[in-house]
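In: this one's structure only:
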């Protein structure tokens, strides 16, 4: 029996060094592995290069690492809910590789599948392909580092020549993910929107650390309901069903309207 359970989040992330690259699950604030993020914050790890759909908000999710100046670079598709992110990026303190959301998802999936790169039509004819997107500012309004031009090739699709841009896969040193349930072998089940990026982030990490709300014994999960097989997961901790969950915005209407 391969038991991948660890006693605590602190122990599970203890060997993540300064300068490590991380793939972190979550979509908005849904499915953020906050227990693992807070453990990483507590141990003082810094100079991190993080790949995640977004960077949380100012006081939650990856935003807590950002506020503590622990993140050197973000690779994301959306950064609009974090004022400190904007400040650090425009002041030249943070590097950003802005990536179309579907492309980011496929880059993570490709990395976990052993695919080095792929061609996509997304970004053709824009700075995503042609280069020049600011990755780091100089603090005075100028661009200190810009994105490079990417390879563009023509492929025939349905009898028509179309341009495609080459995107490289993403592999990271570690992955941090959140799941609804998992077993001791590392098989995971995700809940609703938390399934968007968590499985892909898990695949991309050379060492995947998963926090689960409920830990069950092997055989306790319906095989047909497993979203990510345990082969991708190396460590698993249980955080309980009472763990805090947040949403960015709540919109309500008056009763009867």
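Out: That came through fine. Values in this document were obtained by computation on a predicted structure and should not be read as measured data.
In: C-alpha from now on. contacts and neighbour counts both.
Out: Noted.
In: Number of residues surrounding the residue nearest to residue 216 when sequence neighbours are not counted?
Out: In this structure, residue 216 finds its nearest non-sequential neighbour in residue 183, 4.7 Å apart by C-alpha to C-alpha, 6 or more residues apart in numbering. Using other C-alpha atoms under 10 Å, residue 183 is surrounded by 24 other residues.
In: Quick check: residue 183 touching residue 215?
Out: Yes: using C-alpha atoms under 8 Å, residue 183 makes contact with residue 215 at a distance of 5.4 Å.
In: Which elements pack onto the host helix or strand of residue 107?
Out: Using DSSP states H and E, residue 107 maps to helix 101-113. Applying 3 or more C-alpha pairs under 8 Å, 6 or more residues apart in numbering; DSSP states H and E, we find helix 101-113 packed against strand 117-120, strand 160-168, helix 198-204.
In: Settle this for me: residue 154 is touching residue 161, isn't it.
Out: Yes: between residue 154 and residue 161 there is a contact at 6.1 Å, judged by C-alpha under 8 Å.
In: circling back: by how many degrees do the helix holding residue 107 and strand 160-168 diverge?
Out: Here the directions of helix 101-113 and strand 160-168 differ by 60 degrees (axes from the mean of the first three to the mean of the last three C-alpha atoms, to 10 degrees).
In: Below is structure B, check it against A:
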């Protein structure tokens, strides 16, 4: 795995427990602070805090963010494959790609939050079945991109989130340019090794896939070990329960700049 990629910093701006005006201001503030990417997530209800608290939908929000920003990349961390037909999702992504002048990342995963499924009428099924559906969807998305007029402005980066070693990481090796994982540095390093193995099996250069992880603590605590594990995209999570505070994001941006000067 290549380790010569620059460090990048993302913000997962969780669209829960906040008014949209606050979310929009925070997107603009993150861009001004120097973030590389701003993500939301693809759910219909809050994941923590008051379960019936304020919450907004993912993809309509991304279309608005495409107009509200001018530099940062944007995307979902991650889109639930189950909620939209793959051809429709491909067209939505292509449209936001154009609105943003080529700044969309298509983050995608197999889905897991059962309340979303139950209340919005999707079949929850099994984890294995949802992963199989994701495997079927990914080539359909790429195929649809090749048929759309106008075509996407660029080869839209696909980010796959999840750590399943037999299926998710293999799909990542086959289709993605970014992998987003979870856990401590030791866990992430192990998963990166598995991903590298899948790349070799498929004849793909592992260095083509950027490694990403979520961070919750100060960069001095989490940064060095995750960096050593191969992570180059570090994403800070923020929700609106107590108002959005970008102090931790700014610390990570400063750490990024220091690392990239070396």
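Out: That came through, no problem. For clarity, every value in this text was computed on a predicted model and none was experimentally measured.
In: Got a TM-score for the pair?
Out: The TM-score (TM-score structural alignment, normalised by the length of the first structure) is 0.37; 146 aligned residues with a C-alpha RMSD of 5.1 Å.
In: re earlier: for residue 37 of the first structure, find the nearest of the helices and strands packed on helix 101-113 of the first structure.
Out: Taking C-alpha to C-alpha, helix 198-204 is the member of those nearest to residue 37 of the first structure, at 14.0 Å.
In: Could you point out the helix or strand that follows the closest one?
Out: Counting by DSSP H and E, what follows helix 198-204 of the first structure is strand 205-216.
In: could you point out which element follows that following strand?
Out: Defined by DSSP H and E, the subsequent element after strand 205-216 of the first structure is strand 235-238.
In: Which secondary structure elements does the helix or strand where residue 74 of the second structure lies sit against?
Out: Assessed by DSSP H and E, residue 74 of the second structure sits inside strand 73-76. In terms of contacts (3+ C-alpha pairs under 8 Å, 6+ apart), strand 73-76 of the second structure is packed against strand 37-40, helix 58-68, strand 104-109.
In: switch to 6 Å and redo it
Out: Under the contact definition 3 or more C-alpha pairs under 6 Å, 6 or more residues apart in numbering; DSSP states H and E, strand 73-76 of the second structure sits against strand 37-40, strand 104-109.
In: Most tightly packed of these?
Out: Across those, the average number of neighbours (mean count of other C-alpha atoms under 10 Å) peaks for strand 37-40, which reaches a mean of 27.
In: on that earlier part again, among the helices and strands packed on strand 73-76 of the second structure, which is nearest residue 236 of the second structure?
Out: The nearest among those, by C-alpha to C-alpha, is strand 37-40 at 9.6 Å.
In: elements contacting that closest one?
Out: strand 8-13, strand 73-76.
In: Residue 87 of the first structure versus residue 143 of the first structure, what's the distance?
Out: Relative to residue 87 of the first structure, residue 143 of the first structure is positioned 15 Å away (C-alpha to C-alpha, to the nearest Å).
In: Mind checking which of the two has more residues around it?
Out: residue 143 (16 against 12).
In: wait, doesn't the more buried one sit right on residue 137?
Out: Yes: using C-alpha atoms under 6 Å, residue 143 of the first structure is in contact with residue 137, at 4.4 Å.
In: related to what we said a few turns ago, and the helices and strands packed on strand 37-40 of the second structure: which comes nearest residue 235 of the second structure?
Out: Across those, closest to residue 235 of the second structure is strand 8-13 (C-alpha to C-alpha), at 4.2 Å.
In: And the contacts of that closest one?
Out: 35, 36, 37, 38, 39, 40, 233, 234, 235, 236, 237, 238 (C-alpha atoms under 6 Å, 6 or more residues apart in numbering).
In: List the buried residues of it.
Out: 8, 9, 10, 11, 12, 13 (16 or more other C-alpha atoms under 10 Å).
In: Same check on stretch 186-195 of the second structure?
Out: 188, 189, 191, 192, 193, 194, 195.
In: Name the helix or strand for the fifth one, please.
Out: Secondary structure here is read from DSSP H and E; on that basis residue 193 of the second structure sits in helix 185-202.
In: The following helix or strand past that helix versus helix 185-202: what angle between them?
Out: Next along the chain after helix 185-202 of the second structure, taking DSSP H and E as the criterion, comes strand 210-215. With the same axes, to 10 degrees defining the directions, strand 210-215 of the second structure sits at 160 degrees from helix 185-202.
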